[in-house]
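Asks: Sequence unavailable; structure follows:
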């Protein structure tokens, strides 16, 4: 019986995935994108038009709700379970406030409320939450936990962060850059820091939108080899550039966007002393920006430490970190609306 149930769930998800990928190029393409019922574990699984559609819906909701003051209860009667193995300000607040603003009911679950794989197996948790909620967002230590949740659940699973990817952060980054530059195609982004989950998600998405990527990491802190191989394939497929360096100033050369993140993620506290030593010289300053493009800007997913970027850059007009943080809300709203409804944006298609 259980085997039959799993077969049915995966057959359904496969059909939804195939249907969503049957698209044609042009204006009608984005209008016909169907993400309903899809899980969102990694941007690797999403094609350019699907990513553009999520951003379009996000921008539409921001315009209609924030700027026009409309009330859009698109998620009325819907509930989301939010599993947090790792604490967060932006992921929790953006999801709770965004889902509620659309008329839905967010349910926050800490390790004290739900201890995945300890008090109850991940398999059983997935099945129980599938019967009680419409969608699950999980912020976990291991990406395999997300994959197991997705395997056993009959509702969509959103990756709120894992050790391998942080795709919802990248949606906010992309919307922020689109708002600032007016278009994404042709931009060059420089990542200066650790080869972590945020970088992995940039590597799985930027080429699909025509964005070049330059990466600087200290030796021993390079991005995952499999992710790098896929990123090189995507860069070749979409005609963009991907370069890797060990010197920050080389990576920043001619870049439109300088990006960094924490050097010490949760669970790496014991490595702090070594990491601070290894990342010496990687702080982003105005000197770093002096070799970038004249219109360069700065992104950081927060929280930020002064060793990663100095105050002069972080609080300068070039810094987009606070609009970026706000866009976490609009993009998680856009994503959940895409997954749970048949909503069509009312504003013109974004120039991406």
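Replies: Received it, and whenever you're ready, just let me know what you need. These numbers were taken from a predicted model, which means no experiment stands behind them.
Asks: drop to CA atoms for contacts and neighbour counts, all remaining ones
Replies: Will do.
Asks: Okay, strands next: where are they in this structure?
Replies: For the chain, the strands defined by DSSP state E cover 79-84, 105-109, 135-139, 157-161, 188-192, 212-216, 242-245, 257-260, 297-300.
Asks: elements contacting the longest one?
Replies: Using 3 or more CA pairs under 8 Å, 6 or more residues apart in numbering; DSSP states H and E as the contact test, the elements touching strand 79-84 are strand 105-109, strand 135-139.
Asks: putting a second one here so we can go through both:
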């Protein structure tokens, strides 16, 4: 069964730890792994699709793929038929025959879900309107490097929290076993479905959730 990474909770707590452990190893020895080198029958091209403009996400994905022995195929907005003359499902069926992975920075989460449902190769969410899971892996790695652990720590988010970053802080944080505190004004807090998903994961990991309008 093909695994996709569309939302932070697509990784369990142990899988998230495994990813972060590997990330630490690769920071020490960036060229020590060659996942996309295309040995045997493997394929090494990764489609990296950008509906939204980007600097850091584009460069980091392209560099990471190259450092792992792969070739990033960058497809910018307006450079394909995706969502215009060809459906998302048709695009997935075309790409899966030519690339090993699909990375997509887009708008609607539903588009990513449709792409994943039609694709036999992994689809990775490089940002959507609802979630930014790869950014959170990077943030959690930084926290772990400075604090030495994640589980049991408290992480606070202040401000406009009706967005993809607050959603991912909630879900990724509790997946790590953290106590996540979200403070924002009325009308700018995470949707209840996100809070419910975070609470469900927190029960499994020992984390906790607090949503409040009180910054104190």
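Replies: It's in. These numbers were taken from a predicted model, which means no experiment stands behind them.
Asks: ok, back up a step: tell me the most buried of the helices and strands packed on strand 79-84 of structure 1?
Replies: Burial among those, expressed as mean neighbours by mean count of other CA atoms under 10 Å, is greatest for strand 135-139, which shows a mean of 25.
Asks: residue range for that one in structure 2?
Replies: The alignment of strand 135-139 of structure 1 onto structure 2 (TM-score structural alignment) spans residues 101-105.
Asks: after superposition, how close is that stretch to structure 1?
Replies: Taken against structure 1, stretch 101-105 of structure 2 registers an average deviation of 0.4 Å after superposition, with mean CA distance after the TM-score superposition for structure 1.
Asks: Any idea how far that stretch is from the middle of the chain?
Replies: On the basis of CA atoms, centre = their mean, to the nearest Å, stretch 101-105 of structure 2 is displaced by 10 Å from the centre of the chain it belongs to.
Asks: likewise stretch 70-86 of structure 1?
Replies: Going by CA atoms, centre = their mean, where stretch 70-86 of structure 1 is centred and where its chain is centred differ by 17 Å.
Asks: That one: which residues count as buried?
Replies: By neighbour count with 16 or more other CA atoms under 10 Å, stretch 70-86 of structure 1 contains the buried residues 74, 75, 78, 79, 80, 81, 82, 83, 84, 85, 86.
Asks: how close does the residue nearest the centre of structure 2 get to residue 32 of structure 2?
Replies: With distances taken as CA atoms, centre = their mean, the residue of structure 2 nearest its centroid is residue 133 (2.6 Å). For residue 133 of structure 2, the distance to residue 32 of structure 2 under the criterion CA to CA, to the nearest Å works out to 24 Å.
Asks: Please apply the same query to residue 185 of structure 2.
Replies: With the distance defined as CA to CA, residue 185 of structure 2 ends up 46 Å from residue 32 of structure 2.
Asks: which one of the strands of structure 1 lies closest to residue 226 of structure 1?
Replies: When those are compared by CA to CA, strand 242-245 sits nearest residue 226 of structure 1, at 14.8 Å.
Asks: contacts for that closest one?
Replies: For strand 242-245 of structure 1, contacts defined as CA atoms under 8 Å, 6 or more residues apart in numbering pick out 212, 213, 214, 215, 216, 217, 231, 232, 235, 251.
Asks: What's the local residue count around residue 251 of structure 1?
Replies: Burial of residue 251 of structure 1 is recorded as 25 neighbouring residues (other CA atoms under 10 Å).
Asks: Quickly note the distance from it to residue 297 of structure 1.
Replies: According to CA to CA, residue 251 of structure 1 and residue 297 of structure 1 sit 14 Å apart.
Asks: Same question for residue 156 of structure 1.
Replies: As judged by CA to CA, residue 156 of structure 1 and residue 297 of structure 1 stand 35 Å apart.
Asks: and what of residue 46 of structure 1?
Replies: For residue 46 of structure 1, the distance to residue 297 of structure 1 - CA to CA - is 26 Å.
Asks: Neighbour count for these two, which is higher?
Replies: residue 297 (24 against 19).
Asks: Confirm for me that that one is in contact with residue 257.
Replies: Yes - contact criterion CA atoms under 8 Å: residue 297 of structure 1 and residue 257 qualify, at 4.9 Å.
Asks: Cool, thanks, signing off.
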